[in-house]
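Participant: sequence? don't have it. structure:
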C-alpha cells in the first residue's frame, strides 16, 4: 500500500474534509490529527503487532485507524457521528481488517463486542484520540468494564493527563487519579502540540499508556468503592466528615457509625479527601461496610 497517501497527510486530510463538506463538530470534540510522527508514535507505544486485536474510539476520518490497521490483526472502531461513519466506509476501503461500528462507546457492551469480534482470550489493546469533553467518563468506562486488555493508549488534554499521576493534596488529585491507581499504571508517553491538529485546539495534548495492574488491596465491589471515593470528593472544600454525612445521612446512629469507621482506620473526620491515599480510602470503605453503611 505504498502508493496510498496517508489519510493524516495534511493535504489529503483537507481534501477529505472538502470532499465531504466536513468541519470539526464541537459537540463530538472533533479535531483531525495531521501529524504522522504522532500517529506512528501511538502505534509504537501501544506495541501493535499482527497478533493484536484493537478497539479504537472516535476514528474521525480514519487517520489513526489506518495506521493501526497496517499493524494489527483486526481493528474495531466505534464512531458516534453517522456522517463520519459514511466517510470511513470510503477512506478505509483499502483495509479489510477494519470494522466500524456506529455507536456511543459509553453505551457499548465491550465484553460482548470483544467476544463476538475477536473471540475469547484475544490480545486486546484499546487506542483512542479521546474527545476532550468526555475523556474522563470514557476512561472510567474502560477501566470498570469487566474486560481483559493488554494496554490502553489514549490521547487526551494535557491537563487531564497530569491528573492521572497527580500527587496527594494537589488540586489535580481526585477520583480519576485514584481510579487509575486501582486499575492501572499510567505513563505519559508523548507530548503533542496543538499544531498537530486541524483545526488546532486551544490546549496541548498528551498520549498516555495505561498498563493493567493487580490492586494492592482488592475489594469485593470496586464500583461501590468508587462510589464512596466519589462521594468523599463531592465537595472538595468540605471535610470528609461533611461529605460522609451527605452520603449516608445525618441521623445520630449514622453519625456514630461513621465516626466508628473513621476511628477504626485512624482517619481524622476533619481531613479533606484530597489528603487521603487509595489505601486509606480502601480501608475506610471496608470499615464503613463493617458498620453496615454499605450493603
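Facilitator: Arrived safely. Because the structure is a prediction, the values reported are computed rather than measured.
Participant: CA atoms for contacts and neighbours, from now on please.
Facilitator: OK.
Participant: how close does residue 245 sit to residue 187?
Facilitator: Relative to residue 187, residue 245 is positioned 36 Å away (Cα to Cα, to the nearest Å).
Participant: got it, and residue 21?
Facilitator: Counting by Cα to Cα, the gap from residue 21 to residue 187 is 37 Å.
Participant: tell me the residue furthest from the middle of the chain?
Facilitator: Ranked by distance from the centre of the chain (Cα atoms, centre = their mean), the top residue is residue 252, with 39.9 Å.
Participant: helix, strand, or coil at residue 77?
Facilitator: Three-state assignment for residue 77 (DSSP: H, G, I helix; E, B strand; the rest coil): strand.
Participant: contacting residues for it?
Facilitator: 55-59, 65, 98-101 (Cα atoms under 8 Å, 6 or more residues apart in numbering).
Participant: here comes the other one, which I'd like you to weigh against the first:
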C-alpha cells in the first residue's frame, strides 16, 4: 500500500522531487501527522453523499483522505506552484477538482452553483494560514450559502477566541461573529511539532456547525455585526463610553444608553466583554426600539 502523503517521509520526498520551497508570505506549514488529519476527517463525519470544499490543500495530504470518503472535493489552492504537484499526488482520485484560487476572492455562491449539487450537504475543511485565519472564517460563516459543517485547523490562540465565554480575556467580537451563526467546539489541540516547517505556536482543530435555530435573523446580521464592532471598539473602555462615542454624548442619549445597559441586570460600569450574546442582542434591540440607527 502506498504511504500516505501526510507521512513525514512521503511529504519530504514529494517536496524534494518537485523542488518546492515554502513561501513565508503565504503562511505555508504542512501537517505531517496522518493521525491528526484523520481526526479532521472523522470530525466531518463524511459519506459519499457529502461534497467538500478544501481551502489550501498544499500537496494533497488532507485532500487524499477527503477523496476517499466524500463524493466530490473541490480544492482551492492560492499557490500556482502547487497545482502541478497536486495533479501528480492526486491523480488516482477523479472526484477531486483542483482550482488555483484565493478563497478571499472567490464568489462562494457562484462556486457552489457551478461545482456542486446544492441539494446535498456541502462541508468545508481547511488548514488555514495563521495570517488570514480570521478573514477566511468570517467569510465562511457570514456567506449567504448553506454549509453543513466547517472543520478547520487554526492557530490555538484564535481557537480560544472562538470558544471563549463572557469575562474571558479571549472573548470578543470574533467570538460573537461565530456564535451568532455557528456552534463552535475545539476537537483537539495540535502541537507545533506536527508541521513542517514548524510554526512558532500550537494549533487546534475546530468544528463549526450551523445553529439549528437562528439567534439573529439573516436580515439583521450585518447590522448586528456593526453593533458588535461598536461595543468592542475599545474593549478596555466601559460599554457606555463606547456607545456614547458612536451615538453621541448628549444627556438624552446618555440617559437612553444607561437605561438600556441597566435593563440587562448589570451595572452601568460594565464592559462589553462581560455580556453574553443574548444580553448584547437585547441591548441591540433596545437601541433600535429607541430609534437609533446602527
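Facilitator: Ah, there it is. All figures in this text were calculated on a predicted structure; none of them were measured in a lab.
Participant: and stretch 168-180 of the first structure, what's buried?
Facilitator: Going by neighbour count (16 or more other Cα atoms under 10 Å), the buried part of stretch 168-180 of the first structure is 168, 172-180.
Participant: residue nearest the centroid of the second structure?
Facilitator: Short answer for the second structure (Cα atoms, centre = their mean): residue 137, at 2.7 Å.
Participant: please report the distance of the counterpart of it in the first structure from residue 152 of the first structure.
Facilitator: With TM-score structural alignment as the criterion, residue 137 of the second structure lines up with residue 139 in the first structure. To residue 152 of the first structure, residue 139 of the first structure is 9 Å away according to Cα to Cα.
Participant: before we move on, what about residue 211 of the first structure?
Facilitator: Distance, residue 211 of the first structure to residue 152 of the first structure, by Cα to Cα: 7 Å.
Participant: which parts of the first structure are helices?
Facilitator: 10-19, 36-46, 63-71, 82-91, 110-117, 135-144, 158-164, 175-183, 222-232, 240-248, 252-264, 278-290 (DSSP state H).
Participant: just those: most buried one?
Facilitator: The highest average neighbour count among the helices of the first structure, using mean count of other Cα atoms under 10 Å, belongs to helix 63-71 at a mean of 24.
Participant: ok, back up a step: most neighbours among the contacts of residue 77 of the first structure, which one?
Facilitator: residue 65 (31 neighbours; other Cα atoms under 10 Å).
Participant: residues in the first structure matched by stretch 167-179 of the second structure, start to end?
Facilitator: If you align by TM-score structural alignment, stretch 167-179 of the second structure falls on residues 169-181 of the first structure.
Participant: ok, and what's touching that stretch?
Facilitator: 136, 140, 143, 162-167, 186, 215, 226, 229-230, 233, 274-276, 278.
Participant: what's the answer for stretch 145-157 of the second structure, then?
Facilitator: 40, 43-44, 108-109, 121-130, 133, 189, 201-210.
Participant: mind telling me what residue 86 of the second structure corresponds to in the first structure?
Facilitator: So residue 86 of the second structure corresponds to residue 88, using TM-score structural alignment.
Participant: from residue 169 of the first structure, how far off is the closest residue to its match other than its chain neighbours?
Facilitator: With Cα to Cα, 6 or more residues apart in numbering as the criterion, residue 88 of the first structure has its nearest non-adjacent residue at 5.7 Å, and that residue is residue 61. If you measure residue 61 of the first structure against residue 169 of the first structure using Cα to Cα, the figure is 41 Å.
Participant: got it, and residue 251 of the first structure?
Facilitator: Taken as Cα to Cα, the span from residue 251 of the first structure to residue 169 of the first structure is 30 Å.
Participant: for residue 288 of the first structure, same thing?
Facilitator: 23 Å.
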